[in-house]
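S.K.: how would this look folded up:
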Amino acid sequence: MKRMMVTGGAGFIGSNFVHYWMEQYPNDVVLVVDALTYAGNMANLDPVQQHPNFMFVQADICDTPQMEQLLREHQLDTIVHLAAESHVDRSITGPDAFLETNIMGTHSLLKAARQVWITEGQCPAQHRFHHVSTDEVYGTLAPEDPAFTEETAYAPNSPYAASKAASDHLVRAYHHTYGLQVSTSNCSNNYGPYHFPEKLIPLIITNILADKSLPVYGDGKQVRDWLYVTDHARGIEKVLQQGRVGENYNIGGHNEWHNIDIVNYICQMIDKAFATDKALQERYPEAISAIAGQSARLITYVKDRPGHDRRYAIDARKSSEELGYQPLESFQSGIEKTLNWYLDNPQWWRAVMDGSYREWIAKQYA
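M.R.: Got it, this is the predicted structure:
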């Protein structure tokens, strides 16, 4: 039985990981630590909040003494570190927050884990600090380049990617210098339920439903490998259970798509959904283009962002061969689940977009 801290567990990937883990391992103790900044949302954790082994603490991972106290008090033996600033556009306009959270926050957690687990010895011999990172640390690929492997040299091109690369190096250093039992996973672009609507897929879905323009950077030919978020949770599970201490593992979805092709595909899916389910027209009367079967007319090409990486692609053979990991969802099946979730949960994304959920948080944690 594990006693686990999940940092950033009220965010998109974090909350989906918590849902998955508590469903698979209901006897494990899971403590979520989240600062509840703009992308942290307690509503993401509604499915597990009544579970007897679930706990939540609103805290900043940069508060090292509090992190130490939580590790001691709850006798935790595992940290799954997901807390991070992650939106590239925001890192371009305001990089300081990314350095503070992604670098100093990770260092704070590493210091706390070392202090409690190693210096004080208040942990079983088999502890684990698992760090969740990104494929963006590897930089960009040309169209014919081979996919990123765990041996690819780091070459981050945005402040976000640079901050994650730095945190990866810190995790590695704490293993080699202090003996902390660590692992790191570098994942491709995630999508699925509870995805904050500033990211491409939820932005396209929610903008179509509001009949707003669909912004596409540059020519839209940027390529990303897409991973359904529950498949990512399964990948982390494999690393925790079978991964070698001190190792990095790439977790990918084997789904390379051009951004513009994703936008067009979602347009087609929503047009089809509105055509076959007339109730959607009543539920979303403002979705004028979708009702007309012409969502694609909302596509608007905008100026490309600075330093926009052209292509990411994950080679996940190491995870497959060592851990037996394979994603279960194709992009088509995963995007269908994602679209259906957004169509069925307008109260969630509307609250996120208008900020009303913060009032609920204030009442719950006054």
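
S.K.: going forward, measure contacts between C-alpha atoms and count neighbours the same way
M.R.: OK.

S.K.: in stretch 321-339, what's buried?
M.R.: 323, 325-327, 329, 331, 334-335, 337-339 (16 or more other CA atoms under 10 Å).

S.K.: any idea which of those is the one closest to residue 130?
M.R.: residue 323 (15.4 Å; CA to CA).

S.K.: Endpoint to endpoint, stretch 29-48 covers what distance?
M.R.: 12 Å (CA to CA, to the nearest Å).

S.K.: List of residues touching that stretch?
M.R.: Around stretch 29-48, the neighbours that count as contacts under CA atoms under 8 Å, 6 or more residues apart in numbering are 1-12, 15, 18-19, 22, 53-61, 83, 194, 196, 348, 357, 361.

S.K.: here's the other one to compare against:
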Amino acid sequence: MRILVTGGAGFIGSNFVRHILTAYPDDGVVVLDKLTYAGNVANLPPIAATPHLSFIQGDICDAEVVEHALTGCDAIVHFAAETHVDRSLLNAQDFIATNVQGTYTLLEAARKKDIQHFLYISTDEVYGNACSPEGVSRPSLETDTLRPLSPYAASKAGADMLAFSYWASYGLPVTITRCSNNYGPYQYPEKQLPLFIMNALEGRPLPIYGDGQHSRDWIHVCDHVEALAFILHQPAIRVAGEIFNIGAQEERSTLQNALTVLKILEKSDEQISFVQDRLGHVRRHAVDTTRIRLQLGWQSHISFTEGIRQTINWYQENTAWIESIKEKRNDFLNTALNLGVQRQ
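M.R.: As a prediction, this is how the structure comes out:
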């Protein structure tokens, strides 16, 4: 199988590429990535020395670039997206352009090229707060109404439904996955856990929004990409038109995560710094994974206890990667790293 992986130089995308090249050595991978602030070719294996891997720098909103990248491909795994809630609250325009228009461009190209599998990577953010139709808190089901609470989540929900419509209208073999919060190697440090790890290591406060009790289900990225590769290699007739939640049943609050990182690194709890809550902050994200477990027989296997230690070790051992990120002097990242400094 030859796979076009959009956003393959990002956090989850690059981990997916590494997994495919290891677990499915006969597959070929074409990475299409715009290389915005979070995309980094250093996240990928050495391209020149990896015969089954090729790289194209380009925008998924550019139809000509997409058509060229799809040449000879059998499947698309679509990661490319603007993903950070906080950034979307400041400027939603890029999220609408990339996440909605970019997905449309890919779907149209896939329809014309007769692609065999189109795997769209959505998010549990599309559900909003995890609850039943009656308002009772519980893990989200694939059949729940989408109630996104941020511009990022809304852009993903729009693209999610657009992808589904291409299966319903044109018979394009689309599969949608909605995963819980990821963590692990190569994650851009504006996100919660790498930010906590870096700040703990470098002696800065760990900023905690609101009361710190916002809860998320956390899955190690290696579990997530294993699930995606497993779905991709199912017969299309078995997964086309389906939506699968992916999660680990590892719900933890923001405050719990901060305290865990500090404990593992033997740092003082005094590095905790509570800051003003963000707008539209979802109280609980969690997904019910019954469908993927019963229908496909897949479930996660990396515990948070094991995974967070592995992740902390990775950031400790990959200081050159971290320094290369910091050298870019991204204003938003700098603000995120120092968010709690003035509020101790």
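
S.K.: thinking again about what came up before, in helices, which of the buried residues of stretch 321-339 of the first structure fall?
M.R.: Mapping those onto helices (DSSP state H) picks out 323, 331, 334-335, 337-339.

S.K.: hmm, which of the contacts of stretch 29-48 of the first structure are the buried ones?
M.R.: 3-12, 15, 18-19, 22, 54, 56, 59-61, 83, 194, 196, 357.

S.K.: all strands of the second structure, in order?
M.R.: Remark: strands assigned in the second structure by DSSP state E are 2-6, 28-33, 53-57, 75-78, 117-123, 174-179, 181-183, 206-209, 215-220, 243-246, 251-253, 272-275, 284-285.

S.K.: Just tell me the aligned range of the fourth one in the first structure.
M.R.: Under TM-score structural alignment, the match for strand 75-78 of the second structure in the first structure covers residues 78-81.

S.K.: post-alignment, that stretch versus the second structure, mean distance?
M.R.: Taken against the second structure, stretch 78-81 of the first structure registers an average deviation of 0.2 Å after superposition, with mean CA distance after the TM-score superposition for the first structure.

S.K.: same thing with stretch 161-176 of the first structure?
M.R.: Mean for stretch 161-176 of the first structure is 0.5 Å (mean CA distance after the TM-score superposition for the first structure).

S.K.: and that stretch, which stretch of the second structure?
M.R.: Alignment of stretch 161-176 of the first structure against the second structure: residues 153-168, by TM-score structural alignment.

S.K.: and the matching stretch, which residues are buried?
M.R.: When neighbours are counted by 16+ other CA under 10 Å, the buried residues of stretch 153-168 of the second structure are found to be 153-160, 162-164, 166-167.

S.K.: List just the nearest of these to residue 211 of the second structure.
M.R.: Of all those, residue 211 of the second structure sits closest to residue 153, with 22.3 Å by CA to CA.

S.K.: what's the distance between the closest one and residue 309 of the second structure?
M.R.: Distance from residue 153 of the second structure to residue 309 of the second structure, by CA to CA: 29 Å.

S.K.: Let me have the buried residues of stretch 321-339 of the first structure in JSON lines, extended by distance to residue 213 of the first structure.
M.R.: Output for these, formatted as JSON lines (distance: CA to CA, whole Å):
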{"residue": "323", "distance to residue 213 of the first structure": "42"}
{"residue": "325", "distance to residue 213 of the first structure": "38"}
{"residue": "326", "distance to residue 213 of the first structure": "36"}
{"residue": "327", "distance to residue 213 of the first structure": "32"}
{"residue": "329", "distance to residue 213 of the first structure": "29"}
{"residue": "331", "distance to residue 213 of the first structure": "24"}
{"residue": "334", "distance to residue 213 of the first structure": "24"}
{"residue": "335", "distance to residue 213 of the first structure": "20"}
{"residue": "337", "distance to residue 213 of the first structure": "23"}
{"residue": "338", "distance to residue 213 of the first structure": "20"}
{"residue": "339", "distance to residue 213 of the first structure": "18"}
